[in-house]
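**Student:** okay, sequence plus prediction incoming.
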Amino acid sequence: MHGATYRAGLASGDLMAGMSLAEVIESRSSNLAPGDLVFTETGWQVFAVVPAQTLTKLPRIEPLSHLVSIYGVPGLTAYFGLLECGQPEPGDTVVISAAGGAVGSIAGQIARIKGCRVVGIAGGHAKCALLTGELGFDAAVDYKAGNLLEDLKSACPDGIDVYFDNTGGEVLDACLANMAQYGRIVCCGAVSQYDAGTPGAGPSGFPGQAILKSLTIRGFLLFDFLGEQERVISELSGWVNTGQIEVCEDVLEGFDSLPSALVGLLAGENVGKRMVKVF
């Protein structure tokens, strides 16, 4: 990416950055004991020494992977981004890009729970079939089919009330052109630009479409809502336990699979939250 980010770039020879669900082996902190589960920045390494104040202590649940997916950053990002920023109403048409990914797959299901008509944008027939089948989306648009603008119009004949943007780029362009009057755009990510060698052009419909349609466009970070995590995790847990949310996880095995896992993530291979199980 180009421009400011919330994580510093890495130089050659630096430890690769990465968050981990880890187990405490030894601690001098009175708040931690061997065997405790924690979530923290460890980087790509099997063992790490980190300050106790940087750890988030977590309960043991089954499966443990849910602590990283639905009850972790993806689930919380989907919840706050959609409900607090997008503010969908029952009957609204909600469009989710990267809808087969970690955040998008959850955001779309939350929109469905809230009584919205949900359209997912994903790459390939298999992901689109997953959205309308297992995850209960009302429609899916394959951006790789080459007719994104027209396919989106067909799927959203009354326009888009809420667009949850995980991609930026051409997908954002197409959604801007199809927004309904007073629509809301939630800017969550820009996966189309994460691995780009040069910065892409800005949306061709901005600011013109935003002005003509009186759109609200809001970016956010999960850090904006940290005080509400406990309440939201409880609500997400209720939806999972009653079968209203299907949790999609993509787990690879072994430390040596980390590089290919990252490359595949940027290529859009994953369905749901991609993780690597080291132990």
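**Tutor:** Received it, and whenever you're ready, just let me know what you need. Owing to the predicted nature of the structure, the values given are computational and were not obtained by experimental measurement. Numbering: from 1, shown residues only.

**Student:** CA atoms for contacts and neighbours, from now on please.
**Tutor:** OK.

**Student:** residues near G72, how many?
**Tutor:** 15 (other CA atoms under 10 Å).

**Student:** now it: closest residue in space that isn't a chain neighbour?
**Tutor:** Leaving out its chain neighbours, the residue that sits closest to G72 by CA to CA, 6 or more residues apart in numbering is H66, at 7.4 Å.

**Student:** same thing with V68?
**Tutor:** For V68, the closest residue by CA to CA, 6+ apart turns out to be L21, at 7.1 Å.

**Student:** quick revisit: surely the residue nearest to G72 forms part of a helix?
**Tutor:** Yes: according to DSSP: H, G, I helix; E, B strand; the rest coil, the state of H66 is that of a helix.

**Student:** below is structure B, check it against A:
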Amino acid sequence: MTAQRAQRIVLASRPDGHVSPDNFRLETVDVPAPAEGEVLVKVHYLSLDPYMRGRMNESRSYAQPQPLGETMVGGTVGEVVASRHAGFEPGEHVVGNLGWTEYGVAKGAALQKVDTSRIPMSAYLGPVGMPGMTAWYGYRKIIAPKRASETIVVSAASGAVGSVVGQLAKIDGMRAVGIAGGPEKCAYVVDELGFDACVDYKQAKDLRELARLVRAATPDGVDGYFENVGGDVLNAVMARLNTFARVAVCGLISDYDNKPDEPARSAILNPAMFLVARFKMEGFIVSDHLDLWPEGLKELGGHVGGGRIKYRETVAEGLASAPDAFIGLLKGRNFGKQLVKLV
């Protein structure tokens, strides 16, 4: 019998600065057969996320570098097509980390069943998945709002993570201020997601002007800040931090395309603020806190199912579109969660 064939995308070379399509290679391979205790999944949606850029480098990071010649890492949601694990049956929908591939095999313990009768399958890669949990943990456990009407600022506010942070803040009765790029994204953040204000960083020609825009949007200062961007955005918000503010550092996308010998754009220009405001700044990786995922996903699923958390998706069609879609994500061309639809 001829083996079934499918496509995958591997990392062909490491980027030197900006990612290019040449860093990837599309391959056709045999569909793997599941061994005892494993499950074969047909991927319906592939998640593209900024953290993948750091994995493409060989330098030290919070996770091992993506190996050359291997399937690109990535979250997926799809359908079980064959199972040698007692806990999974063909036709069930599961979330896993199968990567940029049309079919993947995983141990049953590495997969999570999802109910797509109430929540769309793709949402399990967005507000009810890793991005949503990232937002939930940084907001609930690091920013940890102390009283109603605190001011919570979120960079990349129209994205998959930032949009959830701001909506959780509004559910709790906080003042939510977003920072996003362009009038369309800012209008979405305010008019559809319900933020109180949004700063369009593209309207500022330099840090001084950006700081002025942030100051106007935060007349009572900033009590909590969820950081996704770094660079001038970080420094503009730091100048507005109230005493004992909390800063959750999720990402610094402004530095992701730096060359190895290039200085970081996210250098803190006024470290005296650590003393002036006595604020807490904490970086985090949500996979370090898997014990809290059931709690967070229960809350997020309830809000999404109940229409209290809204979300938007940018969907590229077909596996071959993944490299260009990923490059667009790094350049901010996506609107909301970036996905690749395979089925």
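**Tutor:** All right, it came through fine. For clarity, every value in this text was computed on a predicted model and none was experimentally measured.

**Student:** thinking again about what came up before, measure the aligned residue in the second structure for the residue nearest to G72 of the first structure to D255 of the second structure for me?
**Tutor:** In the second structure, H66 of the first structure lines up with A123, judged by TM-score structural alignment. Distance check for A123 of the second structure against D255 of the second structure: by CA to CA, to the nearest Å, it reads 28 Å.

**Student:** do the same with V190 of the second structure
**Tutor:** 27 Å.

**Student:** what's the burial count for the aligned partner of M19 of the first structure in the second structure?
**Tutor:** Alignment note (TM-score structural alignment): M19 of the first structure maps to G75 of the second structure. Using other CA under 10 Å, G75 of the second structure is surrounded by 21 other residues.

**Student:** what sits closest to G75 of the second structure if chain neighbours are left out?
**Tutor:** N97 is the one closest to G75 of the second structure (CA to CA, 6+ apart), at 4.3 Å.

**Student:** you'd agree that neighbour is up against T71?
**Tutor:** No: in this structure N97 of the second structure lies outside contact range of T71 using CA atoms under 8 Å: 10.9 Å.

**Student:** neighbour-wise, which of these two wins?
**Tutor:** The residue with more neighbours, out of N97 of the second structure and T71, is T71; 21 against 17, by other CA under 10 Å.

**Student:** the more buried one: what's it in contact with?
**Tutor:** R8, I9, V10, L11, G99, W100, T101 (CA atoms under 8 Å, 6 or more residues apart in numbering).

**Student:** re earlier: tell me which residues in the helix or strand hosting the residue nearest to V68 of the first structure are buried?
**Tutor:** Using DSSP states H and E, L21 of the first structure sits in strand 19-23. Of the residues in strand 19-23 of the first structure, S20, L21, A22 count as buried by neighbour count, 16 or more other CA atoms under 10 Å.

**Student:** so Q167 of the second structure: helix, strand or coil?
**Tutor:** Under three-state DSSP, Q167 of the second structure falls in the helix class.

**Student:** and it, what pairs with it in the first structure?
**Tutor:** Using TM-score structural alignment, the equivalent of Q167 of the second structure in the first structure is Q109.

**Student:** same thing with I152 of the second structure?
**Tutor:** Match for I152 of the second structure (TM-score structural alignment): V94.

**Student:** now for the helix or strand encompassing its match, which elements pack on it?
**Tutor:** Per DSSP H and E, V94 of the first structure falls inside strand 93-96. Under the contact criterion of 3 or more CA pairs under 8 Å, 6 or more residues apart in numbering; DSSP states H and E, strand 93-96 of the first structure touches helix 102-113, strand 117-122, strand 160-165.

**Student:** what about the first one, how far off from the second structure?
**Tutor:** In this overlay with the second structure, the average offset of helix 102-113 of the first structure from its partner residues is 0.5 Å by mean CA distance after the TM-score superposition for the first structure.

**Student:** quick one: that helix to strand 160-165, angle?
**Tutor:** 160 degrees (axes from the mean of the first three to the mean of the last three CA atoms, to 10 degrees).

**Student:** same for helix 102-113 of the first structure, what does it pack against?
**Tutor:** Using 3+ CA pairs under 8 Å, 6+ apart: helix 102-113 of the first structure touches helix 73-79, strand 93-96, strand 117-122, strand 273-277.

**Student:** the strand holding L21 of the first structure to strand 273-277, inter-axis angle?
**Tutor:** Going by the same axes, to 10 degrees, strand 19-23 of the first structure makes 40 degrees with strand 273-277.

**Student:** quick check: next helix or strand after strand 19-23 of the first structure?
**Tutor:** Following strand 19-23 of the first structure toward the C-terminus (DSSP H and E): strand 37-41.

**Student:** equivalent range in the second structure for that following strand?
**Tutor:** Using TM-score structural alignment, strand 37-41 of the first structure pairs with 93-97 in the second structure.

**Student:** surely the residue nearest to G72 of the first structure meets V73?
**Tutor:** No: counting by CA under 8 Å, H66 of the first structure stays clear of V73, with 10.6 Å between them.

**Student:** on that earlier part again, give the contact list for the match of Q167 of the second structure.
**Tutor:** L135, G136, F137, Q244, I245.

**Student:** same list (those residues) but as CSV, adding distance to E89 of the first structure and secondary structure.
**Tutor:** Converted to CSV, those look like this (distance: CA to CA, whole Å; DSSP: H, G, I helix; E, B strand; the rest coil):
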residue, distance to E89 of the first structure, secondary structure
L135, 20, coil
G136, 18, coil
F137, 16, coil
Q244, 18, coil
I245, 19, coil
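
**Student:** from the residues you listed, pick the one nearest G208 of the first structure.
**Tutor:** F137 (30.0 Å; CA to CA).

**Student:** picking up where we left off before, for A123 and D255 of the second structure, indicate the residue with more neighbours.
**Tutor:** Ranked by neighbour count (other CA under 10 Å), A123 of the second structure and D255 place A123 first, with 21 against 18.

**Student:** T134 of the second structure touches A160, doesn't it?
**Tutor:** No: contact criterion CA under 8 Å: T134 of the second structure and A160 do not qualify, at 9.7 Å.

**Student:** overlap in contacts of these two?
**Tutor:** With CA under 8 Å, 6+ apart, T134 of the second structure and A160 have no common neighbours.

**Student:** so what touches the strand holding V94 of the first structure?
**Tutor:** 88, 104, 107-108, 111, 116-121, 156, 159-166.

**Student:** how about a cut-off of 6 Å?
**Tutor:** C116, R117, V118, V119, G120, I160, D161, V162, Y163, F164 (CA atoms under 6 Å, 6 or more residues apart in numbering).

**Student:** aligned partner of the fifth one in the second structure?
**Tutor:** When the second structure is aligned by TM-score structural alignment, the residue opposite G120 of the first structure is G178.

**Student:** and that match, what does it touch?
**Tutor:** The contact partners of G178 of the second structure, by CA under 6 Å, 6+ apart, come to V153, V154, S155, A157, C198.
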